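Visitor: structural data only, the sequence is not supplied:
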């Protein structure tokens, strides 16, 4: 213990000097390997000075083990040494760095706790991440104001995402892969999958006719872990080509599959040249004669290359996609396909999905922190401009998927599962919710507690020694009684109504014998309208016009009559 402490103490004493030299070399924009060599030379000089001073003072020099410990700490400083203690914690899932002085650790149990500061300033933090980008990844990457976004895989296999210049403070997120040695059995022990699901998933990836599948879920749901577990069931004799934006599967390094060819995208250089996209890698993978093509995350036009790979005989190809459900994943694929340079029509994309894709598996993070497969959906076919699917496993009462519907008897997914030795009878009977129980039978009825008497309103309460208002009666609410109002004392009672009682027939005009019809209402001629009344036999007299006033030009002598027209005379 003393030897380790001495080596660590020397590193702590020289940490400020080493860090200052490291930042100075970074500012000179030297190549990463040159920076490493010069910094190690400085470290060797520190060790020699310490041993010389110890001999002069009569103290013990550093042992070989202490010198190796010191050099290891120096290399850790160049490769993000401040991150190493956090990355080595098995209970940490994600590390959120919000500036140089604020660190938040997301634990596996769902808790979030503060962590130690990683750097003394923003500049120091940027320098550390810049060196990681140049040395730790599969390919060298930039991290500066011209390229402020970094997506990187660390040497330990964890994924780092950083952003600077376009953010208020340099921010970093590191996702730790806690289950590199994944398997379906381990997922069953953790409650992610059930035994019936394992039977389906294991048969889906095994030869001779493996199914093409897509793992669906949100960010941090466990898609990569589930995909890695599925690939652990693939025979070692098959050649697998993986295509990822940032390497995360690690099939060969973790011992899951030896015959693996891992491809990773590359960003452009300062001149904007040299970019290798997911679409380019998918096209290149088809020329490598793989047995299976695995796309780590489908999020663009590469979905068409994946579908093409599934359709040309690379059965058992897999991929992951971000979506809220298995049904929504099909719409996401249609949207991504429109970004392809091939510019396919929506109908052709849906038809190809229905022909080459067989299963959709949805995994999510439950509210209690567990990750569980909640849905498995089979692709049945194409009908009326849509992809027809059937949900075989659906969310159960506890959130984990349960067997709810059998596979289509004549469907291709079931035929592929059966070819691998799958027996549908192992699934048992489909889950059905229990019968509805009336509420009265769930628990014995409890007597209602006695309710207190209602308090009457203030205007209805009686006051001792004061007469009750004449329009109210004593009572809790002072309701007005039906019938005539009570007579207050000292007031004479109203006289009874003098109106005689109506006869039995309410309307004499309407009363008639049963066989007699109502007589017509006669109106006297003189009383109807005196202005228009005339004798019955008398016609209306002609209007007399004075001769002088009618027309002076046509006036005649008094004894002369008007001539009769010839037609009327005949």
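Guide: On my side now, so go ahead. The shown structure was predicted, so the numbers you read here are calculated from the model rather than taken from an experiment.

Visitor: from now on I want contacts and neighbour counts done on CA atoms only, so please keep to that.
Guide: OK.

Visitor: test my guess that residue 174 contacts residue 86.
Guide: No - using C-alpha atoms under 8 Å as the test, residue 174 is too far from residue 86 to be in contact (10.1 Å).

Visitor: what about the strands in the stretch 251-400 of the chain?
Guide: Taking DSSP state E, counting those that start in this stretch as the test, the strands found in the stretch 251-400 of the chain are 260-264, 292-298, 318-322, 359-365, 371-383, 386-395.

Visitor: using JSON lines, please lay out those strands together with distance to residue 239 and mean neighbour count.
Guide: Shown next, in JSON lines, are these (distance: least, C-alpha to C-alpha, whole Å; neighbours: other C-alpha atoms under 10 Å):
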{"stretch": "strand 260-264", "distance to residue 239": "6", "mean neighbour count": "18"}
{"stretch": "strand 292-298", "distance to residue 239": "7", "mean neighbour count": "25"}
{"stretch": "strand 318-322", "distance to residue 239": "14", "mean neighbour count": "23"}
{"stretch": "strand 359-365", "distance to residue 239": "22", "mean neighbour count": "24"}
{"stretch": "strand 371-383", "distance to residue 239": "26", "mean neighbour count": "22"}
{"stretch": "strand 386-395", "distance to residue 239": "30", "mean neighbour count": "19"}
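
Visitor: okay, pairing it with this:
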């Protein structure tokens, strides 16, 4: 039997050997230990045999060549390039066969669409490149949108949930949905592709956009408002903004459902319009002024003659007797311009019962005040401003733009005499659009026009968990001074509408 000292020495050697083994090993990918000690000369490995490159080898080679994409991504990219090449060749062949028919303004749109789809089907059938059914449908749809519609943004223009499409250069497209901005996946092929789309939009209504006239306001056939700015004014490429036109215009019940106003406020505004009060709808950009103007205009009795005046026709009045006028910019020689002010002055000779102006933004404010003060009661228009008091200040400034050099007191007397009611609205952070003030314009007191809030937005309830506004319009408890004027038009208002609401 070994002595105690021999057994201790053997135990120490075993422990030392076990420690070296632990230090010289590491876990492999599958969890088994792999010895990392250097092989001896007798154990030198044989030269590695060449093997077919596996996925890891491919990835390493791609990284070496500067392409860090995975094999799947490279396959998808190659497939996308193949589809783009196919689209380009089909598009070119389509242009060769149809030629000038695509840009014939006298050709009926239905006939053009039928001819394009027939030729497109023939061209796709003649392609010898293998293509799946899904890709064939995609190529056909995208080329149809490009030739007959507005390219990659066409699907968004058909989407009822999209209210605005914004193109900030050919590769940067944004959308507005439910009042919130989000980036779109679509993009134009290049700047020339975007410019062709812009030219297609503006040429259909006789407008143009180029370096000599780099800004244009236009509209689509459905009435959607279009603004385009091209280089050199647009530094990063052409900018295109399309505010969609609702095919089914919102009604007062829709605004009540959305929380933009309350039923009592809607009843009050309807009585004001039927009672021929002059109303200004104010608010910031995108606050929903035109929608509110449309709703207010729907309260006008159908037996009255209405003249609408707009930069780009957007209003959708359902009455029987409506005359629609639209301003016109100057031609390439700088002549032929017809402004909103020209149309307002001309409308006074058209025997209007009501004048509805889409927006007052310049010296036409003076002519609008003159119309309101010369027997054309019941006129309605919109103004950009931050609040009811700012609305009056803006109108004063625009009147001074007419160059008449009127004293400020005379301008304010005209404003106080002409305007009866200001309806102000805002777009909140959550994307909702709410009427925040329904304000009466009373009279002059010294040098100041006095205002009185009839309804005001109460936001004391704050916001819910998702950040949505919980406030609502509430009556201030004040009775407007123009109730006698409404009574003279045989319009009565329930006094309970003005009862102060408890929070």
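Guide: Happy to help now that I have it. Keep in mind the model is a prediction, meaning the values are calculated, not measured.

Visitor: check the offset of stretch 191-200 of the first structure from the chain's centre.
Guide: From the chain centre to the centre of stretch 191-200 of the first structure is a distance of 25 Å (C-alpha atoms, centre = their mean, to the nearest Å).

Visitor: sorry, wrong one. I was asking about stretch 383-393 of the first structure.
Guide: Per C-alpha atoms, centre = their mean, the centroid offset for stretch 383-393 of the first structure relative to its chain is 21 Å.

Visitor: which part of the second structure lines up with that stretch?
Guide: Using TM-score structural alignment, stretch 383-393 of the first structure corresponds to residues 445-455 of the second structure.

Visitor: name the residues that touch the matching stretch?
Guide: With contacts defined as C-alpha atoms under 8 Å, 6 or more residues apart in numbering, stretch 445-455 of the second structure is touched by 265, 389, 409, 412-413, 416, 436-444, 473-480, 498.

Visitor: do the same with stretch 481-498 of the second structure
Guide: Counting by C-alpha under 8 Å, 6+ apart, 264-265, 268, 271-272, 274-277, 420, 442, 454, 475-479 sit against stretch 481-498 of the second structure.

Visitor: filter those to the buried ones?
Guide: 264-265, 268, 271-272, 274-277, 420, 442, 454, 475-476, 479 (16 or more other C-alpha atoms under 10 Å).

Visitor: ok, back up a step: can you say which of the strands of the stretch 251-400 of the first structure is nearest to residue 36 of the first structure?
Guide: Relative to residue 36 of the first structure, the nearest member of the strands of the stretch 251-400 of the first structure by C-alpha to C-alpha is strand 260-264, separated by 25.1 Å.

Visitor: mean deviation of the closest one from the second structure?
Guide: Taking mean C-alpha distance after the TM-score superposition for the first structure, the mean distance separating strand 260-264 of the first structure from the aligned residues in the second structure is 1.3 Å.

Visitor: and the most centrally placed residue in the first structure, how far is that from residue 330 of the first structure?
Guide: Nearest to the geometric centre of the first structure sits residue 324, at 4.9 Å (C-alpha atoms, centre = their mean). Using C-alpha to C-alpha, to the nearest Å, residue 324 of the first structure is found at 11 Å from residue 330 of the first structure.

Visitor: isn't the residue nearest to the centre of the first structure right next to residue 219, touching?
Guide: No - the criterion here is C-alpha under 8 Å, and residue 324 of the first structure misses it with residue 219 at 10.2 Å.

Visitor: thinking again about what came up before, just the ones in strands from the buried ones among the contacts of stretch 481-498 of the second structure, please.
Guide: 442, 454, 475 (DSSP state E).

Visitor: closest one to residue 325 of the second structure out of those, please.
Guide: Nearest member of these to residue 325 of the second structure, counting by C-alpha to C-alpha, is residue 442, at 31.6 Å.
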